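Undergrad: following is a predicted model, sequence given first.
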Amino acid sequence: MKKILVTGGSGFLGSHLCDRLIARGDDVLCVDNFFTGSKKNIVHLMGHPNFELMRHDVTFPLYVEVEQIFNLACPASPVHYQYDPVQTTKTSVHGAINMLGLAKRVNARILQASTSEVYGDPEIHPQPESYWGKVNPIGIRSCYDEGKRCAETLFFDYFRQHQLDIKVVRIFNTYGPRMHPNDGRVVSNFIVQALRGDDITIYGDGSQTRSFCYVDDLIDAFLAMMDTEKGFTGPVNTGNPGEFSMLELAELVLKLTGSKSRLVFKELPSDDPKQRKPDISLAREKLGWEPKVALEDGLKETISYFKHTLAL
């Protein structure tokens, strides 16, 4: 049994991670300020003797005794991270400083949940970890993109300066049960609109692409990365290299829901990347990991979840 801290532990990814850690017998401290996380995501764990929930904002220091830290705290959808962009940057930067400080004090291994957004609107396709990115530092998405880039900087400076045991993963689009229905991410948007019979909103002409990783596959990657040998820091791309256009995704959601919703095209938001696909060669080599769940199978599970959640 390990004592493990999960920041952002009641969120979409964090709650699935808590489930897996508890299932394998670890002692889990779940920390969240509930800005985007929900107690509904972890209520089934509340009575478990190995699970503890703490309301706390990572922009403030935390003093606990743990052996490992998964730092997931940060709003991850444009709707939420643009709502309070200053706080989003603080969560990434001050949160990283505070969690790295904690890891240094207690000599814990710490994993940073970074993002494919560090690549911005990429000029290289697919994106390898060696690519430095093309990011607008003053745009409406910069609070998240640059916040996460700065967090990576801090992690690697703590590694070089203090020999801290760090792990960094770069998460590409992930979907599955417990996504927030109003988070503005494309999978949840399309599914909720289709189930309600509303118009499905496609920004741009629908040709822009994303790669969609099912949540169970991503959690496998987190656990594999945390268990790699000391000194292997990453960053490692974690995502599904299958590439789909927005139009293809919309048509698949319509097929799986049986919805009669119409497709409606709107102007592409500022700084929205035109394509995104991970090169996962490093994950295959170092983690022995690659995603297993096909998009159609993952969407069926996600649609079932939203049907239940929305009572449709």
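TA: That came in fine, so what should we check first? Numbering: from 1, shown residues only.

Undergrad: going by C-alpha atoms from here, please, whenever you check contacts or count neighbours.
TA: Will do.

Undergrad: and the gap between the closest residue to residue 45 other than its chain neighbours and residue 231?
TA: Computed as C-alpha to C-alpha, 6 or more residues apart in numbering, the closest residue to residue 45 that is not its neighbour in sequence is residue 51, at 6.5 Å. From residue 51 across to residue 231, the span is 29 Å (C-alpha to C-alpha, to the nearest Å).

Undergrad: and for residue 123?
TA: 30 Å.

Undergrad: please apply the same query to residue 186.
TA: For residue 186, the distance to residue 231 equals 36 Å [C-alpha to C-alpha].

Undergrad: look at those two and report which has more neighbours.
TA: Higher neighbour count among residue 186 and residue 231: residue 186, with 19 against 12, using other C-alpha atoms under 10 Å.

Undergrad: contacts only, for the residue of the chain positioned farthest from its centre.
TA: With distances taken as C-alpha atoms, centre = their mean, the residue sitting farthest from the centre of the chain turns out to be residue 260, at 30.6 Å. Residues near residue 260 by C-alpha atoms under 8 Å, 6 or more residues apart in numbering: 194, 197, 254.

Undergrad: presented hereafter is structure B, for comparison with structure A:
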Amino acid sequence: MRYGKTKKIMVTGGAGFLGSHLCERLLAQGHEVLCVDNFFTGTRRNIVHMLDNSGFELLRHDITFPLYAEIDEIYNLACPASPVHYQFDPVQTTKTSVHGAINVLGLAKRTRAKVFQASTSEVYGDPEVHPQPEEYWGRVNPIGYRSCYDEGKRCAETLFFDYHRQHDVNIKVARIFNTYGPRMHPNDGRVVSNFVTQALKGDDITIYGDGLQTRSFCYVDDLIDGILALMETPREVTGPINLGNPDEHTMRGLAEQIIAMTGSASRIVSRPLPSDDPRQRQPDITKAKQLLGWTPTITLRDGLARTIDYFDRFLKDDAASTKL
């Protein structure tokens, strides 16, 4: 550990949606941040405002290959997280979760760094238990189109706990539920970014099936609060711990709310339900409340207003640059 309160912290996937918000928060706390990203889904736009900060360093690197640095903490967020992106190259997606976990855990073992794993609610698959507590082992198809992500993240959890038991690595594992906010990729295929961009453009809003399947949406600032709170817990608190907003919404209801908030003339149209798409997803956050003192505070309406404003500016900037 370095002298004083300043730490050298590595964030893999640091140019992505969640990673860039995390880098920003760590810099604000006075830490030195090493942002590691291969820019498969992350973008320089997300981090450009940090490049002149003397405490920020950017390394273009794919974590399926070993990396070497002297650090105090690691946040492993590297992996495409939307079906559009992780199904584009499913073999590489699995490698990112599995080889990537091995590489960051090896680095943590050598440097004795505390290491955080961004796992996912997808480890629960299409759940038979609702809401999903951490003790539920899940219902995942191991050979489906989503398996590269779901099973990759499950295997990463296995590796984290085996390194903890076998090598005494200080680990923290969070299972992240649907999160939204500024800096989401506009073409990532996730429901909030899809609906908001479609509404702002006046395009049809696409729902799948009857639109009655549910999700729980956590605003990004709340999620970062939860991640940082987990990293500050005593060593014996390893997780996995669910981080997400337990308020549940149907896809049709979300589409209607976004249309109303944007004043859009978009229509809602239905498409067939994708393979292995879960019907329900809601976190049981009892452990997060008890162990972290954490609960989301930002309402869906407030979070959507900030997200709509971001995408409105993003689309106008993009249109202006296209005309040049």
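TA: Arrived safely, thanks for sending. Just so we're clear, the structure is a prediction, and the values are computed from it rather than from any experiment.

Undergrad: TM-score for these two?
TA: Taking TM-score structural alignment, normalised by the length of the first structure as the basis, the two superposed chains have a TM-score of 1.00; 312 aligned residues with a C-alpha RMSD of 0.5 Å.

Undergrad: about what we covered before: for the contacts of residue 260 of the first structure, which ones persist in the second structure?
TA: Retained contacts for the contacts of residue 260 of the first structure in the second structure, judged by both residues aligned by TM-score structural alignment, their matches' C-alpha atoms under 8 Å, are 194, 197, 254.

Undergrad: got these as TSV, with neighbour count and distance to residue 90 of the first structure columns?
TA: Below are those laid out as TSV (neighbours: other C-alpha atoms under 10 Å; distance: C-alpha to C-alpha, whole Å):
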residue	neighbour count	distance to residue 90 of the first structure
194	25	35
197	16	38
254	22	39
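
Undergrad: buried ones in stretch 46-61 of the second structure?
TA: Across stretch 46-61 of the second structure, burial judged by 16 or more other C-alpha atoms under 10 Å covers 46-47, 50, 55-56, 58, 61.

Undergrad: just stretch 239-257 of the first structure next, same as before
TA: Going by neighbour count (16+ other C-alpha under 10 Å), the buried part of stretch 239-257 of the first structure is 239-241, 243-247, 249-250, 252-254, 257.

Undergrad: now residue 96 of the second structure. Nearest residue, chain neighbours left out?
TA: Counting by C-alpha to C-alpha, 6+ apart, the residue nearest residue 96 of the second structure is residue 64, at 5.5 Å.

Undergrad: aligned partner of that neighbour in the first structure?
TA: Using TM-score structural alignment, the equivalent of residue 64 of the second structure in the first structure is residue 59.

Undergrad: what's around its match, how many residues?
TA: By the criterion of other C-alpha under 10 Å, residue 59 of the first structure has 20 neighbours.

Undergrad: which secondary structure state does it sit in?
TA: At residue 59 of the first structure the chain is in coil, as set by DSSP: H, G, I helix; E, B strand; the rest coil.

Undergrad: dump the residue contacts of it.
TA: Contacts here follow C-alpha under 8 Å, 6+ apart; on that basis residue 59 of the first structure touches 90-91, 94-95, 98.

Undergrad: which of those residues still touch in the second structure?
TA: Retained in the second structure (both residues aligned by TM-score structural alignment, their matches' C-alpha under 8 Å) from those: 90-91, 94-95, 98.

Undergrad: what segments of the first structure are helices?
TA: Per DSSP state H, the first structure carries helices over the ranges 12-23, 78-81, 85-106, 142-162, 186-196, 215-226, 246-257, 281-287, 295-309.

Undergrad: which of the contacts of residue 260 of the first structure lies closest to residue 110 of the first structure?
TA: The nearest member of the contacts of residue 260 of the first structure to residue 110 of the first structure, counting by C-alpha to C-alpha, is residue 194 at 39.4 Å.

Undergrad: who's in contact with that closest one?
TA: When contacts are counted by C-alpha under 8 Å, 6+ apart, residue 194 of the first structure touches 200, 253-254, 257, 259-261.

Undergrad: contact partners for residue 133 of the first structure?
TA: By C-alpha under 8 Å, 6+ apart, the residues touching residue 133 of the first structure are 118-123.

Undergrad: I'd like those residues written out as a markdown table, with distance to residue 77 of the first structure and neighbour count added.
TA: Below are the contacts of residue 133 of the first structure laid out as a markdown table (distance: C-alpha to C-alpha, whole Å; neighbours: other C-alpha atoms under 10 Å):
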| residue | distance to residue 77 of the first structure | neighbour count |
| --- | --- | --- |
| 118 | 14 | 24 |
| 119 | 16 | 22 |
| 120 | 15 | 24 |
| 121 | 16 | 18 |
| 122 | 19 | 21 |
| 123 | 23 | 13 |
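
Undergrad: hang on, the earlier thing: could I get the helices of the first structure as TSV with distance to residue 177 of the first structure?
TA: TSV is the format used below for the helices of the first structure (distance: least, C-alpha to C-alpha, whole Å):
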stretch	distance to residue 177 of the first structure
helix 12-23	8
helix 78-81	18
helix 85-106	24
helix 142-162	23
helix 186-196	10
helix 215-226	8
helix 246-257	15
helix 281-287	24
helix 295-309	5
